[in-house]
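# I would like the atomic coordinates for the input below:
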Amino acid sequence: MAVKKAKAIWKGTGKDGDGRLTSESGVLDNTAYSFKTRFENEKGTNPEELVAAAHAGCFAMALAFALQKAGLTPNSLEVDAAVSLDPDGGGFKVSKSALTLVADVPGVDQAAFDEIAKGAKEGCPISKLLNAEITLDATLKG
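Got it, this is the predicted structure:
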């Protein structure tokens, strides 16, 4: 079992305050986040961007393992994830993560590729974590 950790420190009100994120690995090191980085495109990160990065990375790795299991080796898997934050009653919720994949995988036909990609989308641990609609637009090069 793997346990990964991160820490958030927030100071001030929700709208006027700001926070810092630090991850166990040091990739995030006192990284700024705030209302403005979340809702007004100010420089810094936000929880949805971090979820998008996690989902894109998790899906790419899950697909690489699934392709390997099928005897296939990808030349490249390029994954974008777009996470939607929508109003929900008096608050917000992550409603969707839209995955877009461009894959270069020699020796696979479209039908087999689509089935493998679908399984990876459903089996990815971050997909399982999200209580949101997850879509996949997959393109096989060649």
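
# hey, let's count contacts and neighbours off CA atoms from now on
Will do.

# Buried residues, stretch 114-123. List them.
D114, I116, A117, K118, A120, K121, G123 (16 or more other CA atoms under 10 Å).

# Provide the contact partners of it at residue level.
F59, A62, L63, A66, L67, S127, K128, L136, A138 (CA atoms under 8 Å, 6 or more residues apart in numbering).

# contacting residues around the last one?
Read that as A138. Counted by CA under 8 Å, 6+ apart, A138 has contacts T100, L101, V102, A103, D114, A117.

# Please apply the same query to the first one.
Taking CA under 8 Å, 6+ apart as the criterion, F59 is in contact with V79, A120, K121, C124, I126, S127.

# picking that back up, using TSV, lay out the buried residues of stretch 114-123 together with distance to G12 and secondary structure.
Below are the buried residues of stretch 114-123 laid out as TSV (distance: CA to CA, whole Å; DSSP: H, G, I helix; E, B strand; the rest coil):
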residue	distance to G12	secondary structure
D114	47	helix
I116	47	helix
A117	43	helix
K118	43	helix
A120	41	helix
K121	38	helix
G123	39	helix
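
# next up, for comparison:
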Amino acid sequence: MKKYGSAKWSGGLKDGKGQVSTESGALKDQPYGFNTRFEGAPGTNPEELIGAAHAGCFSMALSNILGEDGLTADEISTRATVTLEQKDGGFAITAVHLDLEASIPGADEARFKKAAETAKENCPVSKLLNARITMDAKLKG
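Okay, here's the model as predicted:
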């Protein structure tokens, strides 16, 4: 399986403008630029897109692992916070932190934590990222 995202950019770093799109059309010509990435202007940026991708991938992986353990979540809510830092004269994504809350009938804390750790280590986006990935996981209920 292959999926794609695309970007168009014109201009310099600080005065340029870009748009990102996805194959599915979920994003179509979504604006981004220096101002949306570093100055809080409306629009998206690569880090939040990576965060959304990681949160979605992790949540699906956790659902799969729970299913293999005979459990089905009522809800899995994941927020992936991506850290971009200046490093070695440039920028680097240095960490991702996952905040997870889940409602899983029949799950105890030990089963939940084990499933969450397995998903964190093994979801395809986690494997892709060369960053320190941490997590806080809370079982509701």
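
# Tell me where the first structure has strands.
6-11, 18-23, 31-34, 76-88, 91-104, 133-140 (DSSP state E).

# ok, and the most crowded of the contacts of stretch 114-123 of the first structure?
Of all the contacts of stretch 114-123 of the first structure, the highest neighbour tally under other CA atoms under 10 Å goes to F59, namely 26 neighbours.

# Which residue, other than its chain neighbours, is closest to the residue of the second structure most remote from its centre?
Note on the second structure: the largest C-alpha distance from the chain mean falls to G11, namely 28.2 Å (CA atoms, centre = their mean). Nearest residue to G11 of the second structure, sequence neighbours excluded (CA to CA, 6 or more residues apart in numbering): K17, at 6.5 Å.

# What separation do you get for E48 of the second structure and L100 of the second structure?
Distance, E48 of the second structure to L100 of the second structure, using CA to CA, to the nearest Å: 17 Å.

# Show me which of the two is the more surrounded one.
L100 (19 against 15).

# doesn't D136 make contact with that one?
Yes: contact criterion CA atoms under 8 Å: L100 of the second structure and D136 qualify, at 6.1 Å.

# Please list all residues in contact with the most centrally placed residue in the first structure.
Nearest to the mean C-alpha position of the first structure, by CA atoms, centre = their mean, lies H55 at 2.1 Å. Listed by CA under 8 Å, 6+ apart, the contact set of H55 of the first structure reads A81, S97, I126, S127.

# What about the first one, how many residues nearby?
What that stands for is A81 of the first structure. Count around A81 of the first structure with other CA under 10 Å applied: 23.

# List the buried residues of stretch 32-46 of the second structure.
Y32, G33, F34, N35, T36, R37, T44, N45.

# Touching, the fifth one and P46? I think so.
No: with contact defined as CA under 8 Å, T36 of the second structure and P46 do not form a contacting pair (9.8 Å).

# Identify, by residue count, the longest helix of the first structure.
helix 47-69 (DSSP state H).
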